[in-house]
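Novice: have a look at this prediction, sequence included:
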Amino acid sequence: MAVAEPPVTSTDRFEPLRRRFLSLGLGEIVAAAVFAVVPTRLAFVTADRAEAALWATLSPLLFILVQAGIYWLIARHHLPAPIPKPVARIYRFLRVINPLVLLTSLIGIVVAWPGVSLSAVLIIVIWQFAVAEYINYFHVRLSYPWSTWARQVGRRSTPRLVRDLRRA
């Protein structure tokens, strides 16, 4: 006879955190979708013939954003416990692979470089954002509300993902 888990009630002390993790997870996945569509629709990218360089820069960003979104959704499901060991192994592997993906992307950008143009600026900014997202999730938390960002970022706090990896 299977034992049913008790339903989650409104008195669950982790419910606010679950809602936050759901918001973060879906937010990262929606951000990935927006980044996959919007930059590729810009007329100046086509005019600069920068599509290949743009995809070289978007690929690692999308990869990291989707990883982050999935992490938040998995972490939400497993609260208050850390993420499961098999999932932690995958994210430890991704922590090593992501810099290689970023480096490969950089090589692709250099090979497909569109020259001095508005597209080149966009490509550089997006690639730097991908690096910042990697650092934010796997090394030092960089993401805070605007009102407290300057004060908080200097604390160099450990990202939730890294803390989960240590606990798993």
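Specialist: Nice, I can see it.
Novice: drop to CA atoms for contacts and neighbour counts, all remaining ones
Specialist: Noted.
Novice: quick check: which element contains A36?
Specialist: Assigned by DSSP states H and E, A36 belongs to helix 15-37.
Novice: so which residues make contact with that helix?
Specialist: Applying C-alpha atoms under 8 Å, 6 or more residues apart in numbering, the contact partners of helix 15-37 are 58, 61-62, 65-66, 68-73, 75-77, 79.
Novice: what residues of the helix or strand just after it count as buried?
Specialist: Per DSSP H and E, helix 15-37 leads on to helix 43-47 as the next helix or strand towards the C-terminus. Using 16 or more other C-alpha atoms under 10 Å as the test for burial, helix 43-47 gives V45.
Novice: helices or strands up against helix 43-47?
Specialist: Applying 3 or more C-alpha pairs under 8 Å, 6 or more residues apart in numbering; DSSP states H and E, one finds that helix 43-47 contacts helix 118-138.
Novice: dropping in the other structure now:
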Amino acid sequence: MKQQAPLYDFFTADHRRIEKIFSEAIKDTNNVDLEKYHEFRVGLLTHIKMEEKILFAAAQQANGGAPLPLQAKLRLDHGALTSLLVCFPAPQVIEMIRHIMEQHDILEEEQGGMYEACEKLTRQEREQILEDLKRVTPVPVHPFNKASYVLEVAKRSAKRAGFDFDVF
């Protein structure tokens, strides 16, 4: 019998929801459905908000205030994804987002990953965390910034997270 893991289930289900919206938005990477892509941006940024502000914070508190081992890497990934979402969804930007999300989700979802660690540490607070997650409001997003320096900032952010945009 599978051990109860409502936080794991909540976040992995949200990953699948976000991936589905992303796939629908980028069916044609040269002609992105910008309405769907907007929905993807809001969904991913809201998901990151839930992880950073609620789940990871609760796990860190339950861990005596010490960050969990994967927390720094996941935070760098979140920063890279956030900076890429500011850019217009050109094919290269889309491919980098897809690549980072795939690698990132593995670190969270795999056995012994971040979600399992959070689930174990926050067992006593689980119901409160789930209630807090239900009350999270969507993250407002600004229009794309098409200035050339924005892509350069996103590339540097991806590099800090271990992803080389120009080699990809």
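Specialist: Yep, that arrived. Worth saying up front: this structure is predicted, and the values here are computed from it rather than measured.
Novice: how alike are these chains, TM-score-wise?
Specialist: The TM-score (TM-score structural alignment, normalised by the length of the first structure) is 0.36; 88 aligned residues with a C-alpha RMSD of 4.2 Å.
Novice: returning to what we had before: and of the contacts of helix 15-37 of the first structure, the nearest to T46 of the first structure?
Specialist: Distances from T46 of the first structure to the contacts of helix 15-37 of the first structure, taken as C-alpha to C-alpha, are shortest for L58 (15.3 Å).
Novice: what number of residues lie near that closest one?
Specialist: Residues within reach of L58 of the first structure, counting by other C-alpha atoms under 10 Å, total 22.
Novice: that one is in contact with V125, isn't it?
Specialist: No - look at L58 of the first structure against V125 with C-alpha atoms under 8 Å: they stay out of range, at 10.5 Å.
Novice: one step back: buried ones only from the contacts of helix 15-37 of the first structure, please, as a PyMOL command.
Specialist: Entered in PyMOL, the line below selects the buried ones among the contacts of helix 15-37 of the first structure, by 16+ other C-alpha under 10 Å:
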select buried, resi 58+61+62+65+66+68+69+70+71+72+73+75+76
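Novice: in helices, which of the contacts of helix 15-37 of the first structure appear?
Specialist: Those of the contacts of helix 15-37 of the first structure mapping onto helices are 58, 61-62, 65-66, 68-73, 75-77, per DSSP state H.
Novice: format those residues as a markdown table; extra columns: distance to D164 of the first structure.
Specialist: Formatted as a markdown table, these follow (distance: C-alpha to C-alpha, whole Å):
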| residue | distance to D164 of the first structure |
| --- | --- |
| L58 | 27 |
| L61 | 22 |
| L62 | 22 |
| L65 | 18 |
| V66 | 18 |
| A68 | 13 |
| G69 | 15 |
| I70 | 14 |
| Y71 | 10 |
| W72 | 11 |
| L73 | 13 |
| A75 | 8 |
| R76 | 12 |
| H77 | 13 |
